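1. Fold the following.
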Amino acid sequence: MKKIGLLLLSIVFLTTATFGQESKTKEGHTNQNKFKQLKELLPTPNLQRTASGAPGIKYTQQKVDYSMDIILDDDNTRIYGNETITYHNNSDDTLTYLWVQLDQNMRAADSKSPDIQSSQIPNKTSKARFNKSYVDAPFDGGFKIESVLNTDNSNLSYTVNQTMMRINLAQPLASGDVFEFNIKWWYNINNHRTDGGRSGYEHFSKDGNNNYVIAQFYPRMCVYDNVEGWQNDQFWGRSEFALEFGDFTVNITTPEDHMLGATGILQNPKDVFSNKELKRIEEARKTFDNPVIIRTQEEAEKIEKSKSKKTKTWKFYAENVRDYAFASSRKFIFDAMAVDINGKTVMAESLYSKEANPLYGDHSTRAVAQTLKTYSRYTFDYPYHKAISVDGQMGMEYPQICFNPGRPDLADGGYSDRVKYRMIGVTVHEVGHNFFPMIVNSDERQWTWMDEGLNSYVQMLAMMDYEEGYPLGRGLPKNIVRYMAGDQSKISPIMSKGDNVHSFGNNAYGKPATALWILRETIMGKELFDHAFRTYSQRWMFKHPTPADFFRTMEDASGVDLDWFWRGWFYTTDVTDIGIESVKKFYATDDNKETINFIEDKSAGLKITKPKKANSNYFYEVTFNKPGGLVMPIIVEYTYDDGTTERKTYPAQIWRYNDKQVTKAIHSDKQITKIVIDPDLETADVDVSNNSFPREKKDKFSKFKTKMKN
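-> Now for the predicted structure:
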C-alpha cells in the first residue's frame, strides 16, 4: 500500500486572525495564543535555580538533626518524647526566629480544623457516625508541650499558633551558624480506625491488642528557602508536609513483646530480636526470590495472647532523611527479602497482623521489591538500605516505611481481585513515595501534584511490571475524562493548593499522572520523556524542587517545547475535544494545458479522470475543529476501501495559527471510507461523538464505556 501524501498542498485554511483573535477591527489585543511561552508565569531564574531547571551554583538548603528518646505507653495509648533539635543555617540569611510544625495539634480539643468544614444535619445516620459526630467532649489530642529549653536548660521563648510554633531567638542566627534546643512533650494517640488520621493505633477487641503506626509524632522544623522563606502554612489535615533533611538518632521504648519497624538502621539488633529471628534475618539478606518469614503467624499468635510488663528499647540511626516514622505491635508477623538494585542489596520488608494474612504474606514484600526495582530504573538507584510495608489500614508514606490497607474479604479467608489489586496498588504507591517526595523533596503542602501526581505516574509502570495485564485505573487518559468534563465550578487547575480543591484525588493524583502518561506515550515518546524525567529526578535528589524546576528540566533535557502543554494541562481546566467538522472529496482533471483542476465530487457516482503521470486518484479536504480548550496532537486513523488502515499524527503545533479549526489536504491512491480521531483514546477527549466520519450515532461517552468494559 502506498503511503498517503498527507503533506501535499500543505494547506491550512484560516478563519480567524493571527494569534487566534476573532476581532476584525483595528483595535489591538494581547497574545492569547495557546503556544505563548510560559515565561511570564514562571519565576525569574537566578543563581539558586537556573533557567535550565537545575540547582544553581548558589543553591542552599537548611539541615536539621534530631536526637529523640521516645516511650510508647501501650496501656494508656500515649507517646512521650524528649528531643534535641540541631538547626544548621546554611542559607545566606540571618534568622531572628525559627518555625516548628506541631501537626498533632490538628487533633487538639480546640483545633480549628473541624471549624473550616461545612456541615449539615442528615436525614439519618449510623449510630457509629452519630457517636463520632455529636460528642459531648472532643478527643484530647494535640501536643502537650512540657518544656522548650536552651542547651543550658534555661527557658526558650516560643509562641504557638495552632499547628505552628515560633521559636523566638534571643540572638539572631547568622548564616553558617548552628542553634540547638530541646523540646519535651507528650500526646494521647488517636484511634485512626474510628477517628481517622494519618497515624495512630488500631484496637483489636478480640485479643485486646493495638497495632501502632506512628508518624507526625514529634515537633518538626519547617522548611526555610529562597522561594517561600518559611514554609509555615497551617496543617488542616489534607495537604501534607514540607521538611528539611537531616540525621536522626532515635531510641524507642516499647513493651518487650512488641515487633517494631522504623526509619533508620537498627543499632542494637541483638537486644530486640531472638537468636532464631536473627538467623532468619541473615537468611533473608541472601534471599532474592521469595520473602523469608522472620516472625511467623504461629509465633505472633502465641505472643499476642499475653502482654509483657517489661520493656525494651530499639535504637536507630537514620542519615539524610527528611522525616521519621515507626510501627509497633505484639501482633506483627515479620517477613523480608533482599532486592538487587544495580549490585547493591536493599531489604524489602513487611509487618502485618494475622488479620491481613494471607494477602500480605502473598503480595506485600513482593510489591515493595518490585517498586524499588521499577522506580530505580526510571529515576535513580534507591539510596537507603530498606523499605517497609506495614499493615496500617490506611495509605501513608514516610522515609523507608509506609502504612497500607488490605485484608482478606472472602468467607474462606481468601481475598478477591478487587482487594488484592487495591492493596498492591496502594503499597506500590506508598513505597514509591520514598522517591517522591522523600528524596525528590517538593513542598507537599503547596504543590500536592509534585509528589502525588509524579508518583502516581511511575506507580503505573511498577504495577505493569508486577503483573502482566495489571488492571490500571488512575492515570490512563480514558479514566480522567468524566472528571475533566464535569462541573467547571468544582474543578481547579492542577496548579492549585490541595486544601482548596473539590476533587482532591483527580486533581492531585489522576490528572497530573494522566498528563505525564500522555507526554510519554503520545507527545514526546518514551526515550525523550524517560531521559528528561530521569534528569529531573537526579538533579533534585535530596533537594527542594519547585514546579518551575520540573517544567524547565523536562524541556531542557528533551529539546521539546512543552510550554503549551504545561499552560493548558496544569494552569487551566480546559478539556480536549477535537472533532471532524467536514470531509470533502475532489477529483483532478487535466485541461490539456499546464494546469490541473480540482473539482469537488458532490455525487457518489462521479467518475474520476486521472491526470497523466498523477500518483493519486483520490483527493480530500478534511477539516478538523476543536470545541475543547486544550491544544493536542490530532491522531487520525484512515480506513481505505480495501480494508487497510493507516495512522497519522499531526503535532499539536498544527493549531498554532488557528486553535479553532484547521484543514488538511490529503491525496491517496485508494479511496478513504472512514476517518477516526484518537482511535485508542490517547488524549482524554471528552466527546468522542464527533471523532469519526461518517458520523457514528452514539452518546459522547459510548466509546469510553466500551473501552472500559474491555
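
2. alpha carbons only for contacts and neighbour counts from here, please
-> OK.

3. any idea how far the longest helix seen in the chain is from the chain center?
-> Criterion DSSP state H: the longest helix present in the chain is helix 359-378. With C-alpha atoms, centre = their mean, to the nearest Å as the basis, helix 359-378 stands 17 Å off its chain's centre.

4. One more, please, to line up against the first structure:
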Amino acid sequence: MKRIIYALVAAFILGGSAFAQVERSNHGKRFEQLERMLRDPSVYRSASGAPGPQYWQQKADYKIEATLNDENQRLDGYETITYYNNSPDPLDYLWLALDENKYNPEDDSYKFDPSSIRPRMTYGQIDGLDGHDNDWGFHITEVKDAKGAAMSYIINQTMMRIDLAETLEPGDKISFSIRWWYNTTPRDDSGNRGGHEYFPEDGNYIYTIAGWFPRMAVYSDFQGWNNKQFTGRGEFALTFGDYDVKMTVPADHIVGSTGALQNAKSVLTAEQQKRWEQAQKEFVEPVKIVTLEEAKENEKEGTSETKTWHYKAENVRDFAWTSSRKFVWDAMAADIEGREDHPMAMSYYAKEAYNLYERYSTKVVAHTLKTYSKYTIPYPYPVAISVEASNGMEYPMICFNYGRTLPDGTYSEGTKYGAIGVIIHEVGHNFFPMIVNSDERQWTWMDEGLNTFVQYLTEQEFDNNYPHRRGPAANIAPYMALPKDQLEPIMTNSENIIGFGSNAYAKAATGLNILRETIMGRELFDFAFKEYAKRWAFKHPTPDDLFRTLEDASAVDIDWFIRGWYFTIDNVDIAIDDVKWYKLNTQNPEIENPIAKAEDELRNTDIADSRNREEGLKFYVEEDTRLQDFYYSYDEFEVTEESKRAYQRFSASLSAEERALLGGDKNFYEIDFSNKGGLVMPIIIEWTYVDGTKEVEKIPAYIWRKDEDKVTKAFMKDKEVAQIRIDPYRETADTNEDNNYFPRSSKPSRFELFRFGGGAARGQSTGSNPMQRANGGN
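-> Next comes the predicted model:
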C-alpha cells in the first residue's frame, strides 16, 4: 500500500498524472461519449431517453374561489388542494410555492443582486435601492385539513412547508385548504409577471393574474422536492392536475382564463353568446365576441356589481387569468392535424393595441398552434389565448404579450414583428414547458431554448422574409465571441447566467437549429424531436432525457456536439491556414519538361542577372569560348527520343483507369484547417472555380476526432479553383469569418449614427414610422 502511495506522489511531482496528460493531449476530450456526464438510467428513466417502466409523477387538483377588488387592487382567495402521492416514498411534509412573496419587502432577492445609479431611473428602481415598504406578497390567513383542523406550516420566503400530522404513504392522497389574500402589484414598478397596469386616460386597469395562489412544488424521482427559492428569474416547476376555478370580478369586466368557460350564459349577453357560437365555426377570420365599441362603452361605466366567471381545466400545470373592462375579445377555430375537434384561438386587447392585434393576434395564435403541432404533438387543450398587456409571459392556454400602436393607430415595422414574435413565442410555451413539463427553476434553456427553436420554425412558415432575431446560426456568433468571463455554459442554473437571453434562449435554440440543418438533417432531427415531445408530453423530462432521445431516435452520435455546445463556453472558429495546389505528374516528357523548365527559370530568377543582360554586359565564358564545355549547351529539359520511348513503356504498363487519371488534367488541393475556437464542427467548403461555377461539400465533424486542433485534408477537382470559403451559408456560428477564405477576402464594416429615444410601454411603437408618414404624419 505504501509503495502505491509513494508511486502516486512521485507521478505528481514529475508532472506525470494521468489527468494532466489527458489535458495536454490534442485529442480525446471533445469526442468522449456523453454518458459519463449524465445521470445513470433507472427504472424511472430509461437509457433510451424514454420514461422508464416504473416512471411516476405526483398530481395536484385545485378548487379555487377568488375575488378581485378593483377599488384597491386586492385579490382574495380560498383554495382546496387534493394532493396524490404517486411516488414510492412516504412524505412527512409538503412544499408549496408562494411566488408572489418574491415581491415582499423582506425577500432576499432585493439584497443579493448588484445595483447602481443610472442616468434614468423609474420610481420603482429608486424605491428598490433600500427595498420598499409596499405591502406586497401573500397573507396566509388559514391552513386547514379536510376536517377543518389547523395544520402546522412555516413560510421560508417564497416556499411554504406544511407539516403533516400523519405520513402520506405511497398511493395515498390528502386534501387541505388555504385562505389567503394579497395586493396586486403595479407591473412597471414591481417587475412582477402578474399584477396590474393603470390607464390614467380612462381610469381603468388591466389585471394579469399569475402566480396568484399557493401552488404545489414538484416532487420528482431525480431530485425529490424542488423547493429552490424563486428569485425572479428561474421560473416555475409545477405539478399537473385538474382545476375548478371561480373568479368574481366587477360586472363590466371581461375575463380570459386558462381552461374552458363553464357559465357563458350568465356572464355574456345573448348577442355575445351568438358570436361565441359563430366563432367556433370560423376558420378564416376571427369573430369579435366583444367589439371595440362595446369595450369603449365598458371603459366609461364602472359598477359596484359583480359577476362570477367559472372555468375548468384538466391536466394542466398552472392556472392564470386576466380581467379588465377595456377588452375587445375575438376568437376563431384552429384546424389542427390529428384532432377532430378544434381548439379556439382567441385574443383579448384594449383599444391601445387594436390596429395591431385585431389584424394579427388571433391568426398568429392559430398559426402557432398548427405549426407547433406539426413538430411536436397535436395541441391538446380547448383554447389558446393571447392577451395584450404590455408584457411577455406564458401560462397554460393563456399568455400575456405586447404590441401597441401610436395614438394615431400607426406602428413601426419593428413593433409589428415584435408583437408577432412575442405572440408566437408565448403561445408556443403551451408546448414547452406547459405540456412537455421541464423544470424551469433548474434549466431555463429546456423551455426557453426549445420553445425559441420551434418559434423560429413557426416564423419561417409565417413569412419567408421574416426578420428572425434568434435561430440563424450567424446571429449567435457575436455572443459566443465575447470574453470568456462574460460567458457560461447553457447547462447553468438560471440564477447564475449573465447573458440570459443570449444563453438560455438564443444559443440553446441555435444549437437545435444546427443539429437540424447541418449535423443530423431535417428528416432525422424532426423525427427525433417529435419523439421527444411524444414521450414526455404531460411528464417531467430532464436534459438527459432530451439528449438521449435525440440520439436514440436518429442513430446520429451527437455527444461531441452536446458536450461542446451545451456544456462548455467554447466557440466556433475554424480557419483555413494554408492551401497547396498540386497537379499530377504525367511522366510524359512532352508535357512535364516544359513545365519543369519554366519552374526552374522562376526559381533561379536573379534581379542582378537580369540587369546585367539588359546592360549588355560581356560575360567571360562568351569572350573565351574554350570555357564552354558539354554542360554549357546541355538542356536537361530537352525532350529526347529516349525519354519518349521510356514514357511509352511506362504508359503501356498502366491500367485504363490509371491512364485516364494521368490524362485527365486533375487539380489536387491540400488544405490545412485549424480549430481556433475550440468547438468542433463539420467543415463546410464552398469551391469557386475559375469558370465561375461553385460547389459545396461537407466534411463531418469526426475529422477532428484524432486531432482537435489542426487537420489537413486533400481534394481532387476537375476544375481549377479560384477561391475556397468555409461555412458559406453561415450555418455553424463561426465567430471569425475573416479566416474562412483562401485567398483572404475582406470588406468594410458599416456603422450607424444612433440617437436613443425615450421610454414607453413594453412593445409600444415610439417615434415616427413609415406607416405614419404615409398617412401624413411627421
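
5. Quick TM-score on the pair, please.
-> Here the TM-score for the pair of chains, by TM-score structural alignment, normalised by the length of the first structure, is 0.91; 673 aligned residues with a C-alpha RMSD of 2.4 Å.

6. quick one: the helix or strand following the longest helix of the first structure to helix 359-378, angle?
-> Counting by DSSP states H and E, the next helix or strand C-terminal to helix 359-378 of the first structure is strand 386-391. Strand 386-391 of the first structure and helix 359-378 are oriented at 140 degrees to each other (axes from the mean of the first three to the mean of the last three C-alpha atoms, to 10 degrees).

7. Show me the contact partners of strand 386-391 of the first structure.
-> Residues external to strand 386-391 of the first structure that are found in contact with it (C-alpha atoms under 8 Å, 6 or more residues apart in numbering): 261, 327, 346-353, 356, 360, 364-365, 368, 400-406, 427, 431.

8. circling back to that earlier point, quick one: the longest helix of the first structure to the second structure mean distance?
-> With mean C-alpha distance after the TM-score superposition for the first structure, helix 359-378 of the first structure departs from the second structure by a mean of 0.5 Å once superposed.

9. Can you tell me what M464 of the first structure aligns to in the second structure?
-> Counting by TM-score structural alignment, M464 of the first structure corresponds to Q460 in the second structure.

10. doesn't R469 make contact with its match?
-> No. Using C-alpha atoms under 8 Å, Q460 of the second structure is not in contact with R469; the gap is 11.6 Å.

11. residues near the aligned residue in the second structure for V575 of the first structure, how many?
-> Using TM-score structural alignment, the partner of V575 of the first structure in the second structure is N571. A count of neighbours around N571 of the second structure, defined by other C-alpha atoms under 10 Å, yields 26.

12. Could you do D252 of the second structure as well?
-> The number of residues packed near D252 of the second structure is 22, by other C-alpha under 10 Å.

13. Nearest residue to the residue mapped onto it from the first structure in space, please, no chain neighbours.
-> Matched across to the first structure, D252 of the second structure falls on D257, judged by TM-score structural alignment. Among residues not flanking D257 of the first structure along the chain, R330 sits closest, at 5.6 Å (C-alpha to C-alpha, 6 or more residues apart in numbering).

14. ok, and the aligned partner of F525 of the second structure in the first structure, which helix or strand is that part of?
-> Matched by TM-score structural alignment, F525 of the second structure corresponds to F529 in the first structure. Following DSSP H and E, one finds F529 of the first structure within helix 526-539.

15. which bit of the second structure covers whatever helix or strand comes next after that helix?
-> Counting by DSSP H and E, the next helix or strand C-terminal to helix 526-539 of the first structure is helix 547-558. Per the alignment by TM-score structural alignment, helix 547-558 of the first structure matches residues 543-554 in the second structure.
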